[in-house]
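> Sequence below, structure please.
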Amino acid sequence: MEQYTLNLLFVGGTFLLYIGIAVWARAGSTSEFYAAGRGVHPVLNGMATAADWMSAASFISMAGLIAFSGYDSSSYLMGWTGGYVLLALLLAPYLRKFGKFTVPEFIGDRFYSTTARMVAVACLIIASITYVIGQMTGVGVAFSRFLEVSNDAGLFIGAAIVFFYAVLGGMKGVTYTQVAQYCVLILAYTVPAIFISFQLTGVALPPIGLFADHAASGVPLLTKLNQIVTELGFQSYTEHHTNTLNMVLFTLSLMIGTAGLPHVIIRFFTVPKVSDARWSAGWALVFIALLYLTAPAVGAMARMNLMDTIYPQGAQAESLNYDERPDWMKNWEVTGLLKFEDKNGDGRIQLYNDASEEFAATAEANGWQGSELDVNRDIIVLANPEIAALPGWVIALVAAGGLAAALSTAAGLLLAISSAVSHDVVKGTLAPNISEKGELLTARVSMAVAIGVATWLGLNPPGFAAQTVALAFGLAAATIFPALMMGIFSARVNNKGAVAGMLTGLFFTIIYIFLYKGWFFIPGTNQLSDTPDGWMFGISPLSIGAVGAMINFAVAFTVSNATDEPPKEIQELVESIRVPRGAGAATDH
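Next up, the predicted model:
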């Protein structure tokens, strides 16, 4: 059977499954649309949370980053996993005990302020829209290669699928769809990894194979990979090369950003009891660990296979003749995500670090005039089975898995946005007397609008998927996480402090990111340099969310201590949230 037919069968089959689940689990009330009727089992919720969490960035981009940056990209693993520990210990059970539908609703009630609620809505929408851009990018990448359609057409197809099951099913439909999507994506990630690990090392378990001997050379796999990349002028794969402070801040930004992402938090509103929220977070960590323990091996082995393809006889021998390139290269060239430019006219593919001053003499002696192969990092996981010449059904499975990862997170993000608009803006502020039927219709309309906006932004994303997502984490870290933490653990922070802190964190983070990424300019000025030498105190735009969070905390406490204390009933409410009573059903809304 042709590869295209296999891809179509696997992708089409999973899409039919998602649509069937949405029809079966369609929401018939606002409680089902916002919180799945608060009846989801903790194990299923943990699985759905894992799918909600493991986005295109985790499935598609993270291993690509690890493949090209090595140890320095371990921040993604540490930050994202650590964030779930924070979420399980510090936020999930307390927010579930409060018994609300949305994050802005909690902030509005805790800080007894409609203004605080609206600021939280704005922060939620900005962070979620930024995050969903990465998911739509991943959808386009997967569709353009495996279903042989354009990037734009792939985005529209993916948006149509999300529109159907998210608008129809709400949180109830999305939850059970995400359970199915988790099963698809984890199989799609681990099955090819097992094949490739066995090929390269003779060890079937990828996390163990990563530290085993390379079968062809007899030396440890990572040692062999280090040898190849350093011979071509690249930095050592297993050593730390970036600014340590920046790496710490970036990891912290990912951690607290994870704990502050609204689409993740609202998953814990779907379980029956407060204790179930903590169990859900624990199960989510188990399900996430299956992928995250595999990702370093996927990245390293993909880099090894890529280098072996270009330099089959070793880095010191002649490279691959372009006319003899394998079919997987031809397939990805069509998408524009892999490009070759024969700069020295020798007909061979040179792939080396042409920015390395130390390697310049070697390149000149070889007659090389620049690295000639441009490989988009987002294709590594998707192309990995093809590079390793795995069976066609494995390639088709990876296609379905990549789309499942992107669509599951996109649905969760869009649900968080639509819930904030319909429940917090319309029901909570503009039309408090709206009927349940009217609110449900508003939620579905806002979901449709959010899908349209996300698709439009996905057509021209501001960076590759994982980078775009990292910026969203910075925004969540600087705005929502501090407000939630202070709302739960400090009875002294008042409405003025919360609003001032969120706004300061939001504007500081956005301005810093946009100035250094060059996404807007101040009239009469030039773009600030987006290099370590040009950053303020050497802090990357991707790491600034941690600094924004610190500023948020500082401003909130300063303003609160300079103004009136919160009302006594609010202080008592804060104390009651933390009291270990109420392990049964939380107050329904």
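
> switch to C-alpha atoms for all contacts and neighbour counts from now on
Fine.

> and residue 495, what does it touch?
By CA atoms under 8 Å, 6 or more residues apart in numbering, the contact list for residue 495 reads 111-113, 116, 560, 566.

> which one of these is nearest residue 59?
Distance ranking of the contacts of residue 495 against residue 59, using CA to CA, places residue 116 first at 34.9 Å.

> Mind jotting down where the helices sit in the stretch 101-250 of the chain?
Secondary structure of the stretch 101-250 of the chain (DSSP state H, counting those that start in this stretch): helices located at 103-110, 114-146, 151-201, 206-209, 221-231, 244-260.

> show me what contacts residue 111?
Listed by CA under 8 Å, 6+ apart, the contact partners of residue 111 are 487, 494-495, 498, 566, 570.

> mind putting the helices of the stretch 101-250 of the chain in TSV, mean neighbour count and distance to residue 410 included?
Putting the helices of the stretch 101-250 of the chain into TSV (neighbours: other CA atoms under 10 Å; distance: least, CA to CA, whole Å) gives the following:
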stretch	mean neighbour count	distance to residue 410
helix 103-110	24	18
helix 114-146	26	6
helix 151-201	23	8
helix 206-209	21	28
helix 221-231	19	35
helix 244-260	25	15
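
> quick one: which of these is nearest residue 79?
Closest to residue 79 of the helices of the stretch 101-250 of the chain is helix 244-260 (CA to CA; 4.5 Å).

> what's whichever helix or strand comes after the closest one in contact with?
Following helix 244-260 in sequence order, the next helix or strand is helix 262-265 (DSSP states H and E). With CA under 8 Å, 6+ apart as the test, helix 262-265 has contacts from 49, 52-53, 92, 102-103, 124, 128, 258-259, 412-413, 415-416.

> ok, back up a step: so which of the helices of the stretch 101-250 of the chain gets nearest residue 281?
Distance to residue 281, taken as CA to CA, is lowest for helix 244-260 among those, at 11.0 Å.

> How far does that closest one sit from its chain's centre?
14 Å (CA atoms, centre = their mean, to the nearest Å).

> which residues does residue 267 contact?
Neighbouring residues of residue 267 by CA under 8 Å, 6+ apart: 35, 45, 49.

> another one to check against the first:
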Amino acid sequence: MKLRKLYTYYTITFVVFTLTVGILEWAGVLGRNGIGYAFMTLSVAVYAIIGIINRTSDPAEYYVAGRNVPSIYNGMATGSDWMSAASFISMAGILFVQGYNGLAYIMGWTGGYVLLALLLGPYLRKFGQYTIPDFLGSRFYGNGPRVVGIIAAILVSLTYLVAQLTGVGIIVSRFIHVDYNLGVFLGLAGVLVCSFLGGMKAVTWTQVAQYIILISAYLIPVVTLSVKLFAFPLPEFTYGYLLQRISVMENQINGQTVQTDIPADKLNPKIDAAKEAESRDIWKKRAEATAADLKDPAAALAAKKTALEAKVALLSSPEKIEAAKADLAAKLKGLEGAEAAVVQASLNELASPTSIAAAKEATEKALKGLPATPEAAKEAWEGKLKTEKGQSAPVKNYLALPIDSKTPGTDMLNFLGLIFCLMVGTAGLPHILTRYYTTPSVKQARSSVAWSLFFIFLLYFTAPAYAAFSRYTVLSTLVGSSIDSLPTWVTSWKIVGLFDVVDVNKDGIVQFADFVIKSSDFVVLATPEIAGLPFTITGLVMAGGLAAALSTADGLLLTIANALSHDLYYQIINPQASVKARIAISKTLLLVAAAIAAYLATFRSALIAETVAWAFSFAASSFFPILVLGVWWKRTTKEGAMAGLVVGLTIAIFYTLGNRFYGVDWLGVKSVASGVFGVPANFLVTIVVSMLTKAPAAEIQHLVESVRYPKGAFQGVDPSKAH
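Modelled structure (predicted):
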């Protein structure tokens, strides 16, 4: 009852704060920067206060929150822990870009909780330890399995943590206008105020508060849009109408004949199929030119440098400028369409002293921005070529099934493979599995899984609607608008580097082909601005995204620190270590892990959801098989588990890095689905090696049988006596 009152008051206070900010914005008292700072400051301050109140040095509270978290609150905390920056920021963005293909993330992540509830969650709680390596050490009677479990837990959690800090960097850099790298480290401070002070106890109660913010922030914008367009507050039931409109507008963009009874004012009369085709053709020519450059990057780089230097020299000479103007004017007479627009744009650069100065500045900037070496040029141009090819292709239908006519079956294989990896990866994530150690009983652990699924469902059920409303808004309002009168949100988000608007045919009008999506991570954060909603709602979304990223980062940092301090230092190196020393070491390692993850996040090597998918494949390939076999097959041996984990994880890491960065390709499977190779390998190796080695001792087999039953106390086994 006390907890219910506390979080009720907290929710009311948050609502009042949001309404107050909205009123101040409406009155003109609070600007955009002020709103961004207000939401960010309040969010971090609240989390810090909760962390300070719940600081502890008791090991049971630090590692498993005292095992007294009621199931509904553990469900909220797990939902917050689970719904990371990938769920909040990236999932709707992936659906925005990929359409039907993006549903793999929703089906995989929600389906994984079914596996977790049926196969692992309650049984790990019955075991009753602190960490997953604890389970491996006792179930597989030795420190060898514990050590490989520690290594796997760190790799999985660190990969996942990098994605969260990437999300933090994007949010902070956009809303308080600082450099992305600085945003990562500022956000890191928000993570540490909770996990550093109170361990799992502080993190749990902070995550409950963070869930309230993130789910409110996710639902309010899309509910507002649903009311605005349909006068109905349930977007999950109205976005189906938008899918029809989206399909019609996509067909119009592609120049296809469309017969529809949808009223014209619900579509976009400014869509110009001819202009869209013209823009795509220019992108195609750019792609051909870039492909030619890639045949000999060194020669192409030298030629570009020479051309830019010559242009700077031209723009510095009045005589050369006059001669160039005459040449361009003569050339213009024989051209029309897009080619004429390009020449006219060059002529406009030379029209006045102001335009000449601007052109010279831009050319000098381009010269400085050239890659330093042919190798760097090759890497940059490969990314450029990918963008140009994507922009030159017709718009893929939003509802198209994952079928690729060029390589039949490949897209469907990746679709199903990604679902598989996300499902089994969910059931193998150390920071999620540890949450079921925090409940008072096995019954509460089962109930906690159900509550977790409900709280996660609220967001995942809404994500497709969020993506549809956002895509419809872009198609119906941005396409056909004037380049010179683009809304302020375009400029703001271009600076962050997530997308760009490039007027390739120089007609001054935005075509859909001009809309360059560099990262789909902008969709959720930018949708309120795209739809013209008050900036207060954008600030609310920022607070929600920050809550999602920070809550997951807290849990991941604890997993890494505890794997090193509890599982490695206390269980293996120094079992006589005092409680004070163990927690001090945990806090020190937490800081080190946080700094390493923040440094890696500054590279921004992949999308948030892509990085998270890698973590899931690693978790699936390492933990899932040996945990399932450890609970459900008592013949599983120490040697089998160690061999299976090492082989499965090694294969997943090798294929992920090889496919993403070095061109390794097995059956056309993408790096995000590397677990389709790692998981079967782990199962196979574990089973074969277990059959070839001595069966576990009777005490261990009794342990396995006792863990499967929900009632009764588990007495544990001394590993030294179980050989």
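
> what would the helices of the stretch 101-250 of the first structure look like in JSON lines with distance to residue 478 of the first structure?
Below are the helices of the stretch 101-250 of the first structure laid out as JSON lines (distance: least, CA to CA, whole Å):
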{"stretch": "helix 103-110", "distance to residue 478 of the first structure": "15"}
{"stretch": "helix 114-146", "distance to residue 478 of the first structure": "9"}
{"stretch": "helix 151-201", "distance to residue 478 of the first structure": "26"}
{"stretch": "helix 206-209", "distance to residue 478 of the first structure": "34"}
{"stretch": "helix 221-231", "distance to residue 478 of the first structure": "37"}
{"stretch": "helix 244-260", "distance to residue 478 of the first structure": "8"}
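
> Can you tell me which of the contacts of residue 267 of the first structure has the most neighbours?
Counting neighbours by other CA atoms under 10 Å, residue 49 leads the contacts of residue 267 of the first structure with 32 neighbours.

> Please enumerate residues in contact with stretch 157-177 of the first structure?
By CA under 8 Å, 6+ apart, stretch 157-177 of the first structure touches 15, 18-19, 21-27, 32-37, 45, 48, 136, 139, 407-408, 410-412, 415, 444, 447-448, 451-452, 455.

> So which residues of the stretch 1-150 of the second structure form helices?
Along the stretch 1-150 of the second structure, counting by DSSP H, counting those that start in this stretch, helices occupy 2-26, 32-53, 59-64, 71-82, 85, 91-98, 103-115, 121-127, 132-139, 143-175.

> What residue in the first structure is paired with residue 630 of the second structure?
Here residue 630 of the second structure is matched to residue 487 in the first structure, going by TM-score structural alignment.

> Between helix 62-69 and whichever strand or helix holds that match, find me the angle.
Following DSSP H and E, one finds residue 487 of the first structure within helix 465-489. For helix 465-489 of the first structure against helix 62-69, the angle by axes from the mean of the first three to the mean of the last three CA atoms, to 10 degrees is 120 degrees.

> Tell me which residues of helix 465-489 of the first structure come out buried.
For helix 465-489 of the first structure, a neighbour-count test (16 or more other CA atoms under 10 Å) marks 465-484, 486-489 as buried.

> Tell me which other helices or strands that helix touches.
Using 3 or more CA pairs under 8 Å, 6 or more residues apart in numbering; DSSP states H and E, the elements in contact with helix 465-489 of the first structure are helix 103-110, helix 114-146, helix 244-260, helix 495-517, helix 544-562, helix 568-578.

> Mind doing that once more with 7 Å?
Counting by 3 or more CA pairs under 7 Å, 6 or more residues apart in numbering; DSSP states H and E, the packing neighbours recorded for helix 465-489 of the first structure are helix 114-146, helix 244-260, helix 495-517, helix 544-562.

> As CSV, the ones you listed with distance to residue 363 of the first structure would be great.
Listed next are those as CSV, based on distance: least, CA to CA, whole Å:
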stretch, distance to residue 363 of the first structure
helix 114-146, 33
helix 244-260, 31
helix 495-517, 31
helix 544-562, 37
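
> For residue 585 of the first structure, which of those helices is the nearest?
Proximity to residue 585 of the first structure (CA to CA) singles out helix 244-260 among those, at 23.0 Å.

> which residues in the second structure does that closest one align to?
Taken onto the second structure by TM-score structural alignment, helix 244-260 of the first structure occupies residues 412-428 there.

> what does stretch 569-576 of the first structure give?
Under TM-score structural alignment, the match for stretch 569-576 of the first structure is residues 699-706.

> mean shift of the matching stretch relative to the first structure?
Average distance, stretch 699-706 of the second structure versus aligned residues of the first structure after superposition (mean CA distance after the TM-score superposition for the first structure): 0.8 Å.

> May I see the buried residues of that stretch?
Applying 16+ other CA under 10 Å to stretch 699-706 of the second structure flags 699-701, 703-704, 706 as buried.

> Equivalent analysis for stretch 31-42 of the second structure, please.
Of the residues in stretch 31-42 of the second structure, 32, 34-40 count as buried by neighbour count, 16+ other CA under 10 Å.

> Could you dump those residues into TSV with distance to residue 244 of the second structure added?
Shown next, in TSV, are the buried residues of stretch 31-42 of the second structure (distance: CA to CA, whole Å):
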residue	distance to residue 244 of the second structure
32	35
34	39
35	36
36	35
37	39
38	39
39	36
40	38
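
> among these, which two are most distant?
The span of the buried residues of stretch 31-42 of the second structure, defined through CA to CA, is set by 32 and 40 at 12.4 Å.

> and stretch 91-103 of the first structure, which stretch of the second structure?
Aligned by TM-score structural alignment, stretch 91-103 of the first structure corresponds to residues 120-132 of the second structure.

> what's the closest non-adjacent residue to whichever residue in the second structure pairs up with residue 459 of the first structure?
By TM-score structural alignment, residue 459 of the first structure lines up with residue 602 in the second structure. Nearest residue to residue 602 of the second structure, sequence neighbours excluded (CA to CA, 6 or more residues apart in numbering): residue 181, at 5.5 Å.

> Next: residue 89 of the first structure.
Nearest non-adjacent residue to residue 89 of the first structure, counting by CA to CA, 6+ apart: residue 278, 7.5 Å away.

> What lines up with that neighbour in the second structure?
Alignment note: residue 278 of the first structure maps to residue 446 in the second structure; criterion TM-score structural alignment.

> which other helices and strands contact the strand or helix carrying its match?
Take DSSP H and E as the rule and residue 446 of the second structure turns out to sit in helix 442-460. Applying 3+ CA pairs under 7 Å, 6+ apart, one finds that helix 442-460 of the second structure makes contact with helix 71-82, helix 121-127.
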